[in-house]
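Asker: here's a sequence, model it:
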Amino acid sequence: MKVEDFKFDLPEELIAQHPLEERDQSRLLVVDKNTGELKHKHFHDIVDYLKKGDVLVLNDTRVIPARLLGMKEDTDGKIEFLLLNRKKLDTYECLAKPGKRAKVGARFTFGGGLLKAEVIEVLDNGNRIVQFFHEGVFEDILDRLGEMPLPPYIKEKLEDKERYQTVYSREEGSAAAPTAGLHFTESLLKKITDMGVEIAFLTLHVGLGTFRPVKVESVESHDMHSEFYSLDEKNAEIINRAKTEGRRIISVGTTSTRTLETIADDKGMVKEDSGYTKIFIYPGYHFKCIDCLITNFHLPESTLIMLVSALAGKDNIMNAYETAVKEKYRFFSFGDSMFIKE
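Answerer: Now for the predicted structure:
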């Protein structure tokens, strides 16, 4: 299977640069995964496609202000660190720009010395292992000094940091938002639960690998990035009870999907679990746990468009994307949404 098979033309003006004023006013393209039929709605209409007994699975990860801008101690040369994942207390794997300044032993300062750092290892992929030094609580300092790590295709400044968080975010650790969840409001979630839809939470900390292009020609040759996930016993029971009773599991986002499909056994049953997943879902994959998916529109030739193609069929998805471009839907993180239904 060729990566170029998942390419589509996207006018730059359709890449959303800022969130809508009201989260649930984004457009919703409903795709029937069996027939390919398309319907044009708005996100608050999602209630028309949910029913009592459904389980909506949400990723409760919270984006940390992971972008740090500082200076090299001995030369005052500028440096940018992007915190990717925590290795141990005060030690993170980071993306460093420019990399030539971030050699082993190099020391840096941020916020006039409020935070200091030293590179202790350079990994094979070019990322750095960095140890930070500070007084007080690291998370508080990061909140003061760090910036939101918006995707590279968003050029405009985000005025309100909370708009790059879901309303149910709580577990800090992501370098990017689980964007399918950005469309939910607290009132919409209440309306959904009042209908008798159950909510289950899991955590997957989104890494920047989600934005990296697939650089091989053949899909099967791609080396998938790794991300941390966790699912507790209480939420596993909610999902398993629904599976046993034949009720639908509706995943919110590709991150929730990857977590569930990593943990699920052949019958779609899950258990309390945590770890790192490198699961790569592309056409030909047999889904074990999820039935439907709420998702955003993804980058051409990305692992995410391959995942949604696995669920709804490549031809159906490529037709849906072509239609979305024609109808001027807004794309990517702050863009519109899609519901892949049975």
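
Asker: rest of the way, CA atoms for contacts and neighbours
Answerer: Fine.

Asker: for the protein, what's the longest strand?
Answerer: Longest strand of the chain, by residue count under DSSP state E: strand 78-88.

Asker: packing partners of it?
Answerer: With contacts defined as 3 or more CA pairs under 8 Å, 6 or more residues apart in numbering; DSSP states H and E, strand 78-88 has these neighbours: strand 67-72, strand 91-97, strand 171-174.

Asker: could those strands go into CSV alongside distance to His298?
Answerer: Shown next, in CSV, are those (distance: least, CA to CA, whole Å):
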stretch, distance to His298
strand 67-72, 23
strand 91-97, 23
strand 171-174, 18
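
Asker: Asp232: which of the ones you listed is closest?
Answerer: strand 171-174 (12.9 Å; CA to CA).

Asker: from the rest of the structure, what touches that closest one?
Answerer: Asp60, Thr61, Arg62, Val63, Ile64, Leu84, Asn85, Thr203, Leu204, His205, Val206, Gly207 (CA atoms under 8 Å, 6 or more residues apart in numbering).

Asker: mind putting those residues into JSON lines with neighbour count and secondary structure?
Answerer: Below are the contacts of strand 171-174 laid out as JSON lines (neighbours: other CA atoms under 10 Å; DSSP: H, G, I helix; E, B strand; the rest coil):
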{"residue": "Asp60", "neighbour count": "24", "secondary structure": "coil"}
{"residue": "Thr61", "neighbour count": "27", "secondary structure": "strand"}
{"residue": "Arg62", "neighbour count": "26", "secondary structure": "strand"}
{"residue": "Val63", "neighbour count": "25", "secondary structure": "strand"}
{"residue": "Ile64", "neighbour count": "23", "secondary structure": "coil"}
{"residue": "Leu84", "neighbour count": "26", "secondary structure": "strand"}
{"residue": "Asn85", "neighbour count": "20", "secondary structure": "strand"}
{"residue": "Thr203", "neighbour count": "25", "secondary structure": "strand"}
{"residue": "Leu204", "neighbour count": "28", "secondary structure": "strand"}
{"residue": "His205", "neighbour count": "26", "secondary structure": "coil"}
{"residue": "Val206", "neighbour count": "24", "secondary structure": "coil"}
{"residue": "Gly207", "neighbour count": "20", "secondary structure": "coil"}
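
Asker: quick one more, to check against the first:
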Amino acid sequence: MDPLKTESYDYDLPKELIATEAAEPRDSARLLVVDRAAGRIEHARFRDILNYLPSGTAVVHNDTRVIKARLFGHKSSGGKVELLLDSPLPRDRFVALIRGRVKPGSRLYFGEGLEAEVVALHDDGSRTVAFYGGGEPLDFAALLPYLERLGRVPLPPYMNREDRTEDVERYQSVFARKAGAVAAPTASLHFTPALWRRLQERHDTCSVTLHVGAGTFKPVESETITDHPMHSEYYEIPETTRRCLESGHEILAIGTTVARTVEYYARTREPRGACDLFLHPGNPPIRVDHLLTNFHLPKSTLIMLVAAFLGLEETMRVYNMAIEARYRFYSYGDAMLIL
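Answerer: The predicted structure is shown next:
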């Protein structure tokens, strides 16, 4: 197995192990604990996570909030379109993915006076669009109320179902604050308010913001993983978190988004910007000590990030063990704690 070859990260997952419904309550999900120092693997419930966290560990979470980024509308011709908002650009422009044939200059209509103009088409399939409300250009803050009323929860495509009312709350972490993500930082979805309070009583906690974009689902198609064009996502790290990261605390990253953000800061010392860091066995972490994460798609940058902590062979061994033990995979699935 070559850790730099994409095919090394492939595995067979029975379809019934793809979680399409969230565990209820949140902390009833299963937790696979990998203790690297002890060479031990344990099976637990997420509610027991505090039994495993080393004392003195600082816990970093992502406070991004998922927006209702899916819009259904029509073209001037009457043809239906589906738009997935990805991220804002300067000068009130936005990156979006559009299902339906469009060309620059096309106008899309979504109701309540909300329109989008297709400004440019890009080779990767994305579009640059500008939004208008009542004929007036909209920036991100002005667009958000329209999305809240007209948009739909952008569930990942592998769930293979439409969003429902309960997803509005369930596809959101209990510490979500800053609107901007189009996909949830899924390791965070397992915390209940009560469990989060208990954790805060025992550990220092701090936040980063990384607005998860649609690029997180982009498959690695190159034969060698280092040839993959890594997507970028906007991040911010407040001063209190920077002080924590520069202390001697061990760090637990709640999710791959936090791991990437913290590691990007450790390399650049930039408190905000566009994070395009690709963590893999050839580019391992230098600041994050422990990782809480879900189980990820084959040949994805996220399973490669897990291998940056565990190594390729151990990652695939643990994943096969999780499949044999019937863990639930992907966004609404179970969790893994790497110590």
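
Asker: where does the TM-score land?
Answerer: Laid over one another, the chains give 0.93 as their TM-score (TM-score structural alignment, normalised by the length of the second structure), with 328 aligned residues with a CA RMSD of 1.6 Å.

Asker: picking that back up, of the helices and strands packed on strand 78-88 of the first structure, which is nearest Lys155 of the first structure?
Answerer: Closest to Lys155 of the first structure of these is strand 67-72 (CA to CA; 15.0 Å).

Asker: show me where the stretch 101-250 of the second structure has helices.
Answerer: 140-150, 165-170, 193-202, 239-245 (DSSP state H, counting those that start in this stretch).

Asker: nearest residue to Pro281 of the second structure other than its sequence neighbours?
Answerer: Spatial nearest neighbour of Pro281 of the second structure, excluding adjacent residues (CA to CA, 6 or more residues apart in numbering): Ala308 at 4.2 Å.

Asker: name the SS class of that neighbour, please.
Answerer: Following DSSP: H, G, I helix; E, B strand; the rest coil, the label given to Ala308 of the second structure is helix.

Asker: that one pairs with which position in the first structure?
Answerer: Correspondence of Ala308 of the second structure to the first structure, assessed by TM-score structural alignment: Ala310.

Asker: hang on, isn't its match packed against Ile281?
Answerer: Yes - using CA atoms under 8 Å, Ala310 of the first structure is in contact with Ile281, at 6.9 Å.

Asker: those two: which is more packed in?
Answerer: Set Ala310 of the first structure next to Ile281 and count neighbours by other CA atoms under 10 Å: Ile281 wins out with 23 against 19.

Asker: alignment lookup: the more buried one to the second structure.
Answerer: By TM-score structural alignment, Ile281 of the first structure lines up with Leu279.

Asker: ok, and the closest non-adjacent residue to its match?
Answerer: Distances taken as CA to CA, 6+ apart put Leu305 closest to Leu279 of the second structure, at 4.9 Å, once the chain neighbours are dropped.

Asker: now for that neighbour, how many residues are close by?
Answerer: Neighbours around Leu305 of the second structure, by other CA under 10 Å: 24.

Asker: distance between the helix or strand hosting it and the chain's centre?
Answerer: Assessed by DSSP states H and E, Leu305 of the second structure sits inside helix 301-310. Centre-to-centre, helix 301-310 of the second structure and its host chain are 14 Å apart (CA atoms, centre = their mean, to the nearest Å).

Asker: mean distance between that helix and the first structure after superposition?
Answerer: Here helix 301-310 of the second structure, set against the first structure after superposition, deviates by a mean of 0.7 Å using mean CA distance after the TM-score superposition for the first structure.

Asker: elements contacting that helix?
Answerer: So helix 301-310 of the second structure, by 3+ CA pairs under 8 Å, 6+ apart, packs with helix 312-324.

Asker: contacts for the helix it packs on next, please.
Answerer: Here helix 312-324 of the second structure makes contact (CA under 8 Å, 6+ apart) with 1, 3, 8-9, 11, 13, 17, 32, 281, 295, 304, 306-307.

Asker: with stretch 148-159 of the first structure instead?
Answerer: Contacts for stretch 148-159 of the first structure (CA under 8 Å, 6+ apart): 15-18, 63-67, 82, 161, 175-176, 211, 333.

Asker: which member of those is positioned nearest Asn127 of the first structure?
Answerer: Set against Asn127 of the first structure, the nearest of the contacts of stretch 148-159 of the first structure by CA to CA is Leu82 (9.7 Å).

Asker: the closest one matches what in the second structure?
Answerer: In the second structure, Leu82 of the first structure lands on Leu84 (TM-score structural alignment).

Asker: Glu22 of the first structure matches what in the second structure?
Answerer: In the second structure, Glu22 of the first structure lands on Pro25 (TM-score structural alignment).

Asker: give the closest residue to its match in space, chain neighbours not counted.
Answerer: According to CA to CA, 6+ apart, the nearest residue to Pro25 of the second structure is Thr192 (7.8 Å).

Asker: measure that neighbour to Arg26 of the second structure for me?
Answerer: For Thr192 of the second structure, the distance to Arg26 of the second structure (CA to CA, to the nearest Å) stands at 6 Å.
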